[in-house]
Every structure is written in structure tokens, then in C-alpha cells.
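[1] No sequence on hand, only this structure:
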């Protein structure tokens, strides 16, 4: 995937004292790539999960993401 912009925020610290916290990162990401052009939101997210691979099974517990193409991202600035 060719990235134009990538931001990641780690919110794991908010969950450390939760009784249900079993480890793993809680992350929020903004991912900008023209590879998302003409893809539905679900297909965009699937493309990211494919790139992440096994990290979602072990290291990452939760991932919230915004997936945008360049023109969409420029409108948010």
C-alpha cells in the first residue's frame, strides 16, 4: 500500500485498569492512500487489516481507523 499520510495514536493507557483488559494496544489511525480509490469503507478497512496481518491477533487489541484518499484528506485540513 502506498501511503500519502499516516497518523497513529496509542490509547492503551486508558484501558490498563479495566477489569477486561487482557493486553494489546488500543490504537486510532488516520491512513491516507489513493489505493483506497473506489473502495467501500469495508474494503478499505480490509485492505488495512491485510497489511497489518497477524498484529491484530496478538499485539493489537483494538484499532479505530479513518481511511481516506488524498482528496478526502485534503478537505479535512
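    Here it is on my side, so go on. Note that the structure is a prediction, hence the values are computed from the model and not measured.
[2] Every contact and neighbour count from this point should use C-alpha atoms.
    OK.
[3] mind listing what residue 51 touches?
    In this structure, residue 51 makes contact with residue 1, judged by CA atoms under 8 Å, 6 or more residues apart in numbering.
[4] what's the helix or strand for it?
    Assigned by DSSP states H and E, residue 51 belongs to helix 41-52.
[5] And the helices in the protein?
    Defined through DSSP state H, the helices belonging to the chain, from first to last, are 41-52, 55-58, 70-76.
[6] buried ones in the first one?
    So that's helix 41-52. Residues 44, 45, 47, 48 are the ones in helix 41-52 that count as buried (16 or more other CA atoms under 10 Å).
[7] A further structure is provided below for comparison with the first:
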């Protein structure tokens, strides 16, 4: 599994999301910014991303460092 594959899976499940994924084929780092996260706890945000990856997370992705933000949180973070 490649970083671009993970990005596409997340974007398919969260079409409004801005997704960045980096990695080496075994270990990945993903940042996901989505308005759909506004009313969700961080645990629920992460669960929605894991759901997008489905069984691939258990079988093909060995490690994923996940960072989720609402657009407002992201805007504050990058200022």
C-alpha cells in the first residue's frame, strides 16, 4: 500500500476532506482536515478515518499516525 492509495481511500469516504499522507510503505503519517469532524470527538474522528480504510488498516497498513482537524482548528494551527 502506498501513501497515495491511503489518501484516495480517505477522500472517497470523506469527500470534503483535505488529506495529506506520507510514508514509506509500512509506516504512514496522515493529516485529515474535514468539516464533518465539527461535532465529533477526536476518537470518533479517528474512527471515521479507520472506517474509510476498512480491512486494509488491519492487513496492509502496519502503522498510521493520524492527525484530524476541523477547518477552524487547522486554520488556528497554521497561523
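    Yep, that arrived. Predicted, not measured: the structure shown is a model, and the values here were computed from it.
[8] Could I get the TM-score for this pair?
    Overlay of the two chains. TM-score (TM-score structural alignment, normalised by the length of the first structure): 0.75; 65 aligned residues with a CA RMSD of 1.3 Å.
[9] want to throw the helices of the first structure into JSON lines with distance to residue 11 of the first structure?
    Converted to JSON lines, those look like this (distance: least, CA to CA, whole Å):
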{"stretch": "helix 41-52", "distance to residue 11 of the first structure": "18"}
{"stretch": "helix 55-58", "distance to residue 11 of the first structure": "16"}
{"stretch": "helix 70-76", "distance to residue 11 of the first structure": "22"}
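[10] Among these, which comes closest to residue 4 of the first structure?
    Across the helices of the first structure, residue 4 of the first structure has its closest neighbour in helix 70-76 (7.1 Å, CA to CA).
[11] what does the closest one rub up against?
    Contacts of helix 70-76 of the first structure with the rest of the structure, by CA under 8 Å, 6+ apart, involve 4, 32, 33, 34.
[12] Residue 30 is in contact with the first one, correct?
    To tie it back to what came earlier, the one meant is residue 4 of the first structure. No - between residue 4 of the first structure and residue 30 there is no contact under CA atoms under 8 Å: 10.6 Å.
[13] Alright, I will stop here.
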